[in-house]
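1. I would like the atomic coordinates for the input below:
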Amino acid sequence: MNEATNIKIYKPESSTSREDSVSKNKQNDVGLWGDLSKGEILYWVEKGPSESQHSHGSFTKSRKLFANQDIYCSKGLFYPKRANGEKYCREWLVYSPATGRVYCFVCKLFSNSSTPLSSDGFCDWRNTYLVQSHENSVDRRTASVTYLTRRRGSTIDCQLAEQINNKRQYWKNGLERVVAIIITMAERGLPFRGDKETFGSPHSGNFLGLLELIAKFIPFLATHIKNFGNKGSGVTSYLSKTICDEFIQIMAHKVRDSTLDNLRTSGYFSLSVDSTPDRSHIDQLTVIVRYVSPDDGLPIEHFLTFLEMGSHTGESMAKMVHNYLTNECKIDFSKCRGQSYDNAVNMSGKYKGIQEIILKINKYAMYIPCTGHSLNFVGRAAADCCLDAVNVFGIVQEIYNFFSSSTHRWAVLLSFFKDDSIVPKSLSKTRWEAHSMATSAILDSYDGIISALHQLHIDTTEKGETRNQAINILNKMEEFEFMVMLYLWSYLLDEFHKTSQSLQDPQISLDVCRKSYASLSDFVKGSRDMFDHFEEKAKENLPDVDYKKSSYRRRHINNDEDDALENLGPRDKFRIKTFIPVMDALESSLAQRASIYNDAAKNFSFLTKLEATEEEIREGVSALCQTYPEDVDMNLVGEVKHFHQYVRHSQAHGSAEHDSLTHQDLYRVIFTDRVQTAFPNVEAILRLFLCMMVANCSGERSFSQLKRIKNEFRTTMTQDKLCSLSLMCIESDKLRSLSFDDVISDVALAKARKKVF
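-> Here you go, the predicted structure:
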């Protein structure tokens, strides 16, 4: 029997489908048991009746109609009274939620009696005295003695039981080390297999290599590898690639189920998806969910899986994601209250994009464009508004390309740099913050770059093409307009970069996003009057250089605007035709994007106004009722007034100002003070607001791990293994926090019971 067969009953189980992973007779519902084997009897002797008692209810399945009256099983059946009036617990009596009947636990294990409590179950709730009769019966007492004896180990096969326990501990010790290695490798995205999967081979993978390394310091593992390593199929060692893959799948499912359990507890959630091709040229669709953690009350984003895409249409992706969340994850999709994607047409399209399809499925899943991508579009719109703005970044990229394409040129460049100088950086089409680093690098090392270009130009040993490129770039860098624009973009992009970094925080809320855009808009407006400042900074670098005069011949076209500009000097032309259009483009684009987040957040703004009047609260609640009629009603008005009073009193002696409290601060008050029952509706609305996804940065981060896990050397990896390893790597914090002792114990016990007679 191979290893996969040895542990087939312990394959990863979802939180909703135990039939797929646990044997029928190991379910905690006695009514579903069939004939028990010796191993299964031993299993339940160790577990005891508490695992399957269900005496807490509910007993809805036990309904019986007697004389036109419904009678149910009751808790009193499990807690009868003695003759002296004292209550005691019938530990041996268990209830089956599936059949609605009660059973005798010990008789199910050790009695051949045909009484209902020992076989098909008891449900005659009018004659519960029969349960008392069974309690005093010889069959029940005999079965109880047998059960208690087996629990103590004083059995005929006690030596066998002791051997099984020793063997179980042996296998458990080995599996604990296997699991520890899998966790260490998975969270780092390391490959497991090598060219030759045998112990002692220098071409074996990291998994076997780490086992051999640990075995040098742990005699137990060294002996185990010596006895079981390289034995081939048919000999169970729990060291092979088969058991490794089995445990990867088991552990990944446990990580995912932990996330899903917390999501169901939280209730509201939002969704983000994004796609990218992997090394096998397969489009992978990442699925990210956001909800308020029931553990600490903070919004949190979690990766769930990669889905292999067959089509790029919005409808196809929406159906794929919806089917995964509802059918595989068993999530109530009606609780989805937000979605956020990048600005691709198939994602954010108003008619056929995934956001529109999702809205048709759930009209309350509000779409919010990704804040990071929106900020990129703002910058790109400004950079493309005029030729001078485009030329600045073209020159910046040209500088990087010129030096980075030759190790000799790079060495010449570094020879003119100080120790703390920043080398030129490349621009990026997708990451606008790269523009900030690139422009800052040119300003920081401007003198060194100029000197290096001059040296390459005058060096007669250099190729003519190199000398020509050097002087061309040098002439462009010494233009006054370039220097003014370089200072302008460096100043603006530095703030854009800081804002972009803050918007990438997984815990950022819609309200903070709105404020970030508003503050950035104010910053841009304040920069309109700084043209003289940028000009002065440029003169510090180029004191002997001035604006270029127009040298091109004008076309004879009747244009009053061009005629007016023609009469202006070079400085005014540059300010009017370049500086002002850039600032106008930034302002208009920011205002357009900011309005989206303002509109999404305005319905919740009254919650943070602790001094709001009743009329303001009523208007805010009314607007929320129209947007979320299934989540809000007008009874929220009085609760919000009470909550504002509570927060004012709770903050009276604190350092926080009332006006500076955010939605997250308000939810922290409820969560920390444990006043959810006092303000249930306020808590729910704040939780709904905080769960809204405002960026798909977590999806972009998952692509970084995808490139590590499925690299050019691991292109044959199956989709299931890719998803499992990605989940364990991306959610490494959760992987570390979970305990896998139950899985290890069950697998070890399964192996220990396989005795040969």
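2. use CA for all of it now, contacts and neighbours both
-> OK.
3. doesn't Gly209 make contact with Arg193?
-> No. Using Cα atoms under 8 Å, Arg193 is not in contact with Gly209, being 9.6 Å away.
4. which one of those two is surrounded by more residues?
-> Higher neighbour count among Arg193 and Gly209: Gly209, with 21 against 17, using other Cα atoms under 10 Å.
5. doesn't the more buried one belong to a strand?
-> No. Using DSSP: H, G, I helix; E, B strand; the rest coil, the assignment for Gly209 is helix, not a strand.
6. and it, what does it touch?
-> Phe199 (Cα atoms under 8 Å, 6 or more residues apart in numbering).
7. so Phe199 sits in a helix?
-> No. Using three-state DSSP, the secondary structure at Phe199 is coil, not a helix.
8. identify the residues contacting the helix or strand hosting Val669?
-> For Val669, the host element (DSSP states H and E) is helix 663-673. Contact with helix 663-673 is made by 296-298, 509, 511, 607-608, 647, 676, 679, 683, 686-687, 690, as judged by Cα under 8 Å, 6+ apart.
9. quick one: which of these has the most company?
-> In terms of neighbour count, Leu690 stands highest of those at 28 neighbours, by other Cα under 10 Å.
10. circling back to that earlier point, how far does the helix or strand following the helix holding Val669 sit from its chain's centre?
-> On the C-terminal side of helix 663-673, the nearest following helix or strand under DSSP H and E is helix 680-690. Relative to the chain's own centre, helix 680-690 is displaced by 21 Å; criterion: Cα atoms, centre = their mean, to the nearest Å.
11. gap between the next helix or strand after helix 680-690 and the chain center?
-> Once the chain leaves helix 680-690, the next helix or strand it forms, by DSSP H and E, is helix 697-709. Relative to its parent chain, helix 697-709 has a centroid offset of 11 Å by Cα atoms, centre = their mean.
12. another sequence for comparison is provided below:
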Amino acid sequence: MSDANKRKSLSGFQYRKMSKAKKEKEENIVRKTTKLDTYFKIKGIATRDLKYLLEQCDTPTLQVDEKTEEILSYKINDDMNVDDIKDQIYVKTVPISMDFDKKESSQKCKIKNIETNNVDTLETVKCNVKDTNVQYYCWFSNDPAKWVLNESEFEYYSKNQVTTNLVDIQFNKTFRRIGKYNRKLPREAFFRKLLNGEFKHRNWLLYSQSQNSLFCFYYLLFAQRKTKFSRPGSGYIDWKNCLLDVNNHEKFIKHTESVRKWHSRQLDNQYCIQNFLKIEISKEEEYWTKLLHQLIETISFLLTKGLAFRGDNETVGSKFNGNYLSCLELLSKFDPIHANHIDKYSNKGRGNVSYLSNRICDEFIDLMSKTVLQCIVKEIKIAKYFSIIVDSTPDVTKVDQLTVAVRYICKDGLPVERFIGFLPSVGHKAKKMKLELMKIFKNLDIDMINCRGQLFDNANNMSGIYNGLQARIKQKSNTAEFVPCLAHFLNLVGTFAAELTSMGNKFFLRAQNLYTFLFASTSRNTLSKELDQIPNAQLLKNLCPTRWSSRYSVCKSIKNGYVGILAALEIIYNDSNQQNAVKHEAKSIYNKIKSLNFVFILVVWTPLLEKFDKTSKSLQLINIDLSCVVSLYDSLICYIQEQRNNFEIFLSEAIKISGINKFSWEETRTKRKNIFFDEELSGEVIFSNSDKMKNEAYTKLCDKFGFFSDMENIEASELRNKALKLMEYYVNDLEVEFVEEIVQFKKYIIHFPNETKNMQGMLKYLNNNPSLNTTFPNVEIALKLFICMPCSNASGERSFFVLKRVKNYLRSSLSNEKTSALSILCIENEIVKNISLTSLVERNKQLEEVISQIPKLTNYFSSSRQLANISNNETTNENVDILTSKKKNETMYENEV
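-> Here you go, the predicted structure:
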């Protein structure tokens, strides 16, 4: 390129100079251009001087300075005066609160809480005065003598007919001096008597209380020449000839024509283009609302099932677009409206409103999760007392997730446990965990002072009495009792008891080896599945160390399928096609389980672990309380003690199953351990710690509230002492009257049904009987305090199961907020089902944007085309006549007014 054709670069100063000149030129053009709002008139009631309204207050509460006076000044129309305005508005006492937000040049002012007197119709008008946003109330009077009939009033009264209520007329006070006599307004003037004796009410005849005169409603609006029934400010006052004149006026052709004009305008309003626009707007709103309902139901379905939403792409019609779009495609096959929406709006790209994008889906997920949390918080505030359940586990990305659940009492008196959310990367320090817990409860507006229980695992950072999390929670609420997880302790006791002896260890080791051997090969697996043909037989179960009921499942499956297992092993080690190592292993396992030793341990452990399993499942129930826990523990201990004397029964059953009469004891010397002077026997330490835990954690709590479960058998003096101790401990919750209430409640509990004599039954019975609830309020509080204490961490463990489904290896990139939101909606699916879809749609911000786009030119032209189609082709003969008369009436109205 030659130097002559090169673009010459200007200096920075020259560019700034050109930019400044361009900006000044644009500002000059804008300054000279006429404002758009000057071409329009403000509709509504006549404009008022706002300062005048304030001066009419009997007790004004606002001081207007010079600046405020300048802001509140509002120009009155040239064709009006203040007296005309004053007659149209009544202000009795106006306590006005003004809110000013001064931000540079913008100021806002609002008038609130205006009380009025003797006014029938209210219209709210928002006016923009300079930089001030003023909102006040405008009134249309029902007194015809005060009508100004400007443009706004004429428009209002031509759409809304005004009638006179005869009850409001005091006819004894309507006297007028006419000639020599005082005459009053006859009531008969408001009725027309027909020839057959019937009476018709003249709804067009209006009475003015201010002028004590009569007016014709239609004549006031449409009469070209003012007559005695339409004279402004005075009206008709000749009571002597009232009946005759009213009757003649009603038959006057001008009156009939005015009636026709008024009804003609009603018909015009019905078929005007504004009404068609409103119809179109309502149809669009209904369309989008129905669509959003379908989307919310689809999202709710996927959430409650814990399924993924998105796929590899977001293309409608693709095989890899995910569950969300696939469900919408399925719905479109049975809903033509939904199918039309997908065909019209799908795959349009960004910038097009379709409500099919992942952004809208995420907004609804966030909105629904917040709504569920609001419902939970509302229930907690009603219940007041609650307990917290905290546990932690790593997710698929190795991030430690701290789960938080809350236990409280519902309105029906039953305890519930609700999931609050996950707190990621909190760490294992008690101080940091406490800060995060305080933060989440503060954000939810839940007062931790009302916390009455806390349940964690037995780690030192959680259960430590000095620096653990439970000690730090007690600093906030000193009555937040710590309760260890009962199900975890029962699992520890059962696991330790199973592994306490060498025979027990060998038994479960051989059971696990048996499962591994049979399921390691497909051929052996097929052979083991033939066990289903044996009555009551089950597939072999894997021994999972973290699953509480796995040991019972292993024992039960081996016991029921013992004969088939031996047959399968015998087939394997006699099969010549098998490798020698496989045959040798099968023979070894066969010899180990084909012994009285193995079968005897199997027979002993199966019923014991069955009781452990049933007790563990009962402890995991939400509606269990500590009194039931103590009963379950006592019954389990009694059952185990009874089994000590059933050796002969177990032995005979083992001999029957195995077919062997003698034990094959191994010829090995028993290993002994030297015990020093400061040591105890192994095995006793564990049981003593377990007893210590039981005594310190549960027995003390049950001693505080235990008198509720045995109230009928306790003397009144002892009952008073126990109630007094409980009241002294919960000094901020129970009143002094609690002691006498509990004594009186003891006499009343005799009449309770037997199924309601436990603590939960008592609380439910009190809630269902309001009279008892008010008689024993402190008893109800004490029952709530006890029942709201958690017993196990099963709710936290269930949340971990949901976490593994929500955040799996395919969804490992989920954010912490979305993970918590999806988990809340999946766990608390009962609350999700009760959420109002309409409230969700109204709260969605995107819906407001869609509705705001509806009244634009596109819909305007579509409505215009609809009106044209009605007038040209698609109307019946009746509609054509209506539209024709509409045009005639319009022409007549223009000529008359």
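13. within the helices and strands, which one has the residue nearest to the spatial centre of structure 1?
-> Using Cα atoms, centre = their mean, the residue of structure 1 that lies closest to the mean C-alpha position is His302, 1.6 Å off. Here His302 of structure 1, judged by DSSP H and E, is contained in strand 299-308.
14. who are the packing partners of that strand?
-> In terms of contacts (3 or more Cα pairs under 8 Å, 6 or more residues apart in numbering; DSSP states H and E), strand 299-308 of structure 1 is packed against strand 283-292, helix 697-709, helix 719-730.
15. Glu630 of structure 1: which of those is closest?
-> Among those, strand 283-292 comes nearest to Glu630 of structure 1, with 18.5 Å by Cα to Cα.
16. any idea where the helices of the stretch 151-300 of structure 1 begin and end?
-> Under the criterion DSSP state H, counting those that start in this stretch, the stretch 151-300 of structure 1 contains helices at 158-187, 206-215, 219-228, 241-266.
17. among those, which comes closest to Tyr95 of structure 1?
-> Comparing those under Cα to Cα, the one sitting nearest is helix 241-266, at 25.4 Å.
18. mean per-residue distance, that closest one to structure 2?
-> Mean deviation of helix 241-266 of structure 1 relative to structure 2 after superposition (mean Cα distance after the TM-score superposition for structure 1): 0.7 Å.
19. against which helices or strands is that helix packed?
-> The elements that helix 241-266 of structure 1 packs onto, with contact taken as 3+ Cα pairs under 8 Å, 6+ apart, are helix 3-6, helix 158-187, strand 283-292, helix 719-730, helix 732-737.
20. apply 6 Å and report the result again.
-> Helix 241-266 of structure 1 makes packing contacts with helix 719-730 when contacts are defined by 3 or more Cα pairs under 6 Å, 6 or more residues apart in numbering; DSSP states H and E.
21. just the angle between the helix it packs on and strand 283-292, please?
-> 40 degrees (axes from the mean of the first three to the mean of the last three Cα atoms, to 10 degrees).
22. report the buried residues of helix 719-730 of structure 1.
-> Using 16 or more other Cα atoms under 10 Å as the test for burial, helix 719-730 of structure 1 gives Leu722, Cys723, Ser724, Leu725, Ser726, Leu727, Met728, Cys729, Ile730.
23. corresponding residue for the last one in structure 2?
-> For Ile730 of structure 1, the aligned residue in structure 2 is Ile827 (criterion: TM-score structural alignment).
24. who's in contact with that match?
-> With contact set as Cα atoms under 6 Å, 6 or more residues apart in numbering, Ile827 of structure 2 has no partners.
25. and Asn559 of structure 1, how far from Glu566 of structure 1?
-> Remark: distance between Asn559 of structure 1 and Glu566 of structure 1 (Cα to Cα, to the nearest Å) = 11 Å.
26. between these two, who's got more neighbours?
-> Each of Asn559 of structure 1 and Glu566 has its neighbours counted (other Cα under 10 Å); Glu566 has more, 13 against 8.
27. what are the boundaries of the strands in structure 1?
-> For structure 1, the strands defined by DSSP state E occupy 64-66, 69-71, 93-96, 101-104, 269-277, 283-292, 299-308, 336-339, 366-367.
28. the aligned partner of Glu176 of structure 1 in structure 2 - how many residues pack around it?
-> The alignment partner of Glu176 of structure 1 in structure 2, by TM-score structural alignment, is His293. By the criterion of other Cα under 10 Å, His293 of structure 2 has 16 neighbours.
29. how close does the nearest residue to His293 of structure 2 once chain neighbours are set aside get to Ser523 of structure 2?
-> What sits nearest to His293 of structure 2 in space, not counting adjacent residues and going by Cα to Cα, 6 or more residues apart in numbering, is Leu837, at 6.3 Å. Note on Leu837 of structure 2: its distance to Ser523 of structure 2, by Cα to Cα, is 54 Å.
30. higher neighbour count, these two?
-> Just comparing Leu837 of structure 2 and Ser523: by other Cα under 10 Å the higher neighbour count belongs to Leu837, 19 against 11.
31. Provide the aligned range in structure 1 for the particular helix or strand that has Ser19 of structure 2 in it.
-> If you go by DSSP H and E, Ser19 of structure 2 is part of helix 12-32. The aligned range for helix 12-32 of structure 2 in structure 1 is empty, by TM-score structural alignment.
32. next secondary structure element downstream of that helix?
-> helix 50-55.
33. what stretch of structure 1 does that next one fall on?
-> Using TM-score structural alignment, helix 50-55 of structure 2 pairs with nothing in structure 1.
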